[in-house]
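Asks: here's my sequence, what's the structure:
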Amino acid sequence: MNQIIIFDFDGTLADTLDAVVRITNRLSGEFGYLPTNPETLSQIQNLSSWQIIQQSGISLFKLPFLLKRVISELNQDLQLIHLFPTIPEIIQQLQKKNYTLYIITSNSKINVITILSRYNLVNSFKNVYSGISLFGKHKIINQLLNQENIEPQQVIYIGDETRDINAAKQAKIKSIAVSWGYNSAEILLQHHPDALIAHPSELIAVIEQIKNPIG
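Replies: Down below sits the predicted model:
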């Protein structure tokens, strides 16, 4: 059975947190929420995605428009955004092990491809699925599975936020949470991923363990 790895992009493969904080702080007055400072950022990372929205006080009506603006302005900051250290090498190793790789992201496809191209990794991924939705990632996962004729048991999904774990559960696929992105290890564990890792160097071993469980 062909093994499928689906990656989230922002906070999982690419270090976009600083850029997103700068952009959302710049837009805070326009959209009606408080800007973030280093102290509040560490607090926010211990909240689930839904708790962050509730605490910010932003109108749910405005949220899709904010997401579109953030993605649009990220396009202007792409030169400041890089993949996390060792991620390019890990992607290449997964390819050599004959995993089929995809990306699902709330970012734009052009932003993702622009960053991947810097590392000559565009062709490492069979496809990039993009959708501007905070809580609809399971729908994008299901769209990918349907369009690519993939069974859920073939798939491991890797993300850095509680909503990634929840989306994987809704799509009935395995999940690996990573703690180097937007959410802390503590809040990720509360949402019960199939595995939690703290460094990219752990990724391949944990994928192999999930694929071939002992006992």
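
Asks: contacts, neighbours, all on C-alpha from now
Replies: Fine.

Asks: measure residue 9 to residue 162 for me?
Replies: 14 Å (Cα to Cα, to the nearest Å).

Asks: to clarify, my last question referred to residue 110.
Replies: Residue 110 is 25 Å from residue 162, by Cα to Cα.

Asks: these two: which is more packed in?
Replies: Higher neighbour count among residue 110 and residue 162: residue 162, with 24 against 12, using other Cα atoms under 10 Å.

Asks: thought that one was touching residue 181?
Replies: No. Between residue 162 and residue 181 there is no contact under Cα atoms under 8 Å: 11.0 Å.

Asks: tell me which residues of the helix or strand encompassing residue 67 come out buried.
Replies: Here residue 67, judged by DSSP states H and E, is contained in helix 63-74. When burial is assessed from 16 or more other Cα atoms under 10 Å, helix 63-74 yields the following buried residues: 66-68, 70-71, 74.

Asks: so what's the closest residue to residue 132 other than its chain neighbours up against?
Replies: Leaving aside its chain neighbours, residue 132 sits nearest to residue 106 (4.8 Å; criterion: Cα to Cα, 6 or more residues apart in numbering). Residues in contact with residue 106, defined by Cα atoms under 8 Å, 6 or more residues apart in numbering, are 130-134.

Asks: please repeat the previous calculation with a cut-off of 10 Å.
Replies: For residue 106, the contact set (Cα atoms under 10 Å, 6 or more residues apart in numbering) comprises 8-10, 67-68, 71, 129-137, 140.

Asks: roughly how far apart are it and residue 67?
Replies: 8 Å.

Asks: look up how far residue 118 lies from residue 157.
Replies: For residue 157 relative to residue 118 (Cα to Cα), the value is 24 Å.

Asks: who has more neighbours, these two?
Replies: Neighbour totals were compared for residue 157 and residue 118, and residue 157 leads with 26 against 12 (other Cα under 10 Å).

Asks: Three-state assignment for that one, please.
Replies: Of the three states, residue 157 takes strand under DSSP: H, G, I helix; E, B strand; the rest coil.

Asks: doesn't residue 196 make contact with it?
Replies: No. Using Cα atoms under 10 Å, residue 157 makes no contact with residue 196, being 11.8 Å away.

Asks: sorry, back to before: make a ChimeraX selection of whichever of the contacts of residue 106 turn out to be buried.
Replies: Listed next is the ChimeraX selection for buried residues among the contacts of residue 106, using 16+ other Cα under 10 Å:
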select :8,9,10,67,68,71,129,130,132,133,137,140
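
Asks: mind listing which of the contacts of residue 106 are in helices?
Replies: 67-68, 71, 137, 140 (DSSP state H).

Asks: host element of residue 147?
Replies: Going by DSSP H and E, residue 147 is part of helix 137-148.

Asks: what helices or strands is that helix leaning on?
Replies: In terms of contacts (3 or more Cα pairs under 10 Å, 6 or more residues apart in numbering; DSSP states H and E), helix 137-148 is packed against strand 100-105, strand 127-130, helix 162-171.

Asks: ok, residues contacting it?
Replies: 6, 8, 102-106, 126-131, 133, 149-152, 154-155, 157, 163-173.

Asks: check stretch 29-41 too.
Replies: With Cα under 10 Å, 6+ apart as the criterion, stretch 29-41 contacts 21-28, 42, 44, 53, 55-59, 62-63, 65-66, 182.

Asks: to compare against the first, here's another:
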Amino acid sequence: MTKKQRINNTLKSGVFGILTAIVLAVVGYLWVNATQLLVDIEGFGLGKMVLWFPLVGYLVMGVAAIVLVYGIFQLIRGFSAKNKHVEKTEEVKKNQQDVLATERSLFEKGRIKGVIFDLDGTLLNTIEDLTDALNTTITVFGYPEKTTEQVKAVIGNGMRNLVKGVINPEASEEEIETILKAFLDAYAVSYQNKTAPYDGIHALLKELNGKGYLMGVISNKRQEYTVELIKKIFPDIPFVDVVGDHEDHPRKPDPTTTKLIIQEMMLSSSQVILVGDSQVDVQTARNANIPVIAVTWGFRSVEELTEANPDYFADTPADIFDIVMDINRKTEELLTN
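Replies: The predicted structure follows:
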């Protein structure tokens, strides 16, 4: 029997007791009056025995009084229990609502709402313009031309390191600076010639934007090139911030800039995921304490990326959207089960 059923039974017994008391009181009253009439006319020959008849009525009325008290007590007890049950039920409902609110809050904290992208090898295929500018420069200084594959092997950690990776490893700082300046001058002229987004990237960004996801870009490419390429190629995508290599912040894999973009998004680290194509990007995500998707169409081989141990792999831009959706779905299922 449930508590609610017990309360209802208590209330019913109280009502039944009061009704019974009323009936007994009426019967007792009528009995007293009827027998009193017998006493008044000297009992119709029943003698002194008739004097006891009214006492039976008074006894019945006494029982009625006791039953009445019992009925009233049961009603009070029942209504008191009912009120407590209602209060408890409301408290339970409130606690359930609080739990649901807490679960929703946890879900929102664990739900991906922001995506930070690397630029070269992730959003844009910049390798041909980089290779052309690099070869234009280093051949002047007596170095042989490099293939795009050779350039891919040393790209991703800033322009200076790119230059150092294709010239004499024992070159002096003065020579490095001279070649770097010439390379930057050459790249400033040609960096938009052949650079283009990878197939499916624009559609991905539009879909993420349409779903309300916040997006940012962080690159070890010079700030001016990074910003100009984004403005030219993705003018319709409202990135929260686009940050390249500049003196105000250290380069990746330092997490400083990544954390700043997360702050600008007004999200927590658990709500943001990084997308990149290199070991540097994976390490950046680790340093910023956020998950990372490694794309396989960029400048690093799958074997190199596997060694970096990213959280997810994406073979196409559409995979990125699917991964984000899957993370959010699993987070919600975890909290609702």
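
Asks: anything in contact with each of residue 157 and residue 196 of structure 1?
Replies: 175-177.

Asks: buried subset of these?
Replies: Looks like those have 175-177 buried, using 16+ other Cα under 10 Å.

Asks: for the counterpart of residue 129 of structure 2 in structure 1, give me its contacts.
Replies: With TM-score structural alignment as the criterion, residue 129 of structure 2 lines up with residue 19 in structure 1. Residues near residue 19 of structure 1 by Cα under 10 Å, 6+ apart: 25, 70, 73-74, 77-78, 80-81.

Asks: does anything pack onto the helix or strand residue 175 of structure 2 falls within? Which helices or strands?
Replies: Per DSSP H and E: residue 175 of structure 2 is located in helix 173-190. Applying 3+ Cα pairs under 10 Å, 6+ apart, we find helix 173-190 of structure 2 packed against helix 127-138, helix 159-166, helix 223-233.

Asks: how far away is residue 237 of structure 2 from residue 16 of structure 2?
Replies: For residue 237 of structure 2, the distance to residue 16 of structure 2 - Cα to Cα - is 76 Å.

Asks: on that earlier part again, among the contacts of helix 137-148 of structure 1, name the buried ones.
Replies: 6, 8, 102-106, 127-130, 133, 151-152, 155, 157, 163-169, 171-173.

Asks: now do the contacts for the residue nearest to residue 155 of structure 1 when sequence neighbours are not counted.
Replies: Nearest non-adjacent residue to residue 155 of structure 1, counting by Cα to Cα, 6+ apart: residue 4, 4.7 Å away. By Cα under 10 Å, 6+ apart, the residues touching residue 4 of structure 1 are 98-102, 150-157.

Asks: try 7 Å
Replies: 99-101, 154-156 (Cα atoms under 7 Å, 6 or more residues apart in numbering).

Asks: and the furthest pair within those residues?
Replies: Between any two of those, the greatest separation by Cα to Cα is 11.7 Å, found for 101 and 154.

Asks: and for residue 61 of structure 1, the neighbour number?
Replies: Residue 61 of structure 1: 8 neighbours (other Cα under 10 Å).

Asks: gap between the two ends of stretch 40-57 of structure 2?
Replies: For stretch 40-57 of structure 2, the end-to-end distance is 16 Å (Cα to Cα).

Asks: which bit of structure 1 covers that stretch?
Replies: By TM-score structural alignment, stretch 40-57 of structure 2 lines up with nothing in structure 1.

Asks: stretch 70-84 of structure 2 too?
Replies: Stretch 70-84 of structure 2 maps onto no residues of structure 1, going by TM-score structural alignment.

Asks: from residue 114 of structure 2, how far out is the residue nearest to residue 250 of structure 2 when sequence neighbours are not counted?
Replies: Distances taken as Cα to Cα, 6+ apart put residue 256 closest to residue 250 of structure 2, at 7.1 Å, once the chain neighbours are dropped. Distance, residue 256 of structure 2 to residue 114 of structure 2, using Cα to Cα: 17 Å.

Asks: do residue 333 of structure 2 as well
Replies: On the measure of Cα to Cα, residue 333 of structure 2 and residue 114 of structure 2 end up 20 Å apart.

Asks: same deal with residue 327 of structure 2?
Replies: Here the criterion is Cα to Cα. By it, residue 327 of structure 2 lies 13 Å from residue 114 of structure 2.

Asks: kindly report the same for residue 107 of structure 2.
Replies: Residue 107 of structure 2 is 15 Å from residue 114 of structure 2, by Cα to Cα.

Asks: over to residue 37 of structure 2?
Replies: According to Cα to Cα, residue 37 of structure 2 and residue 114 of structure 2 sit 97 Å apart.

Asks: over to residue 89 of structure 2?
Replies: According to Cα to Cα, residue 89 of structure 2 stands 40 Å off from residue 114 of structure 2.

Asks: please apply the same query to residue 215 of structure 2.
Replies: Distance, residue 215 of structure 2 to residue 114 of structure 2, by Cα to Cα: 6 Å.

Asks: residues in contact with residue 188 of structure 1?
Replies: Residue 188 of structure 1 neighbours (Cα under 7 Å, 6+ apart): 161-162, 177.

Asks: ok, now residue 84 of structure 1?
Replies: Contacts of residue 84 of structure 1 (Cα under 7 Å, 6+ apart): 13-15.

Asks: what do you get for residue 285 of structure 2?
Replies: Neighbouring residues of residue 285 of structure 2 by Cα under 7 Å, 6+ apart: 274, 291-292.

Asks: let's see that with 8 Å instead.
Replies: 253, 255, 273-274, 291-292.

Asks: out of the residues you listed, which is nearest to residue 228 of structure 2?
Replies: residue 274 (21.4 Å).

Asks: so that closest one touches residue 291, yeah?
Replies: Yes. Using Cα under 8 Å, residue 274 of structure 2 makes contact with residue 291 at a distance of 6.4 Å.

Asks: all the helices of the stretch 1-150 of structure 2, in order from the start?
Replies: 3-40, 53-110, 127-138, 148-152 (DSSP state H, counting those that start in this stretch).

Asks: check the mean deviation of the third one from structure 1.
Replies: Put plainly, it is helix 127-138 of structure 2. Comparing helix 127-138 of structure 2 with its match in structure 1 after superposition yields a mean distance of 2.2 Å (mean Cα distance after the TM-score superposition for structure 1).

Asks: just how off-centre is that helix within its chain?
Replies: Between the centre of helix 127-138 of structure 2 and the centre of its chain there are 44 Å (Cα atoms, centre = their mean, to the nearest Å).

Asks: ditto for the shortest one
Replies: Relative to its chain's centre, helix 148-152 of structure 2 lies at 40 Å (Cα atoms, centre = their mean).
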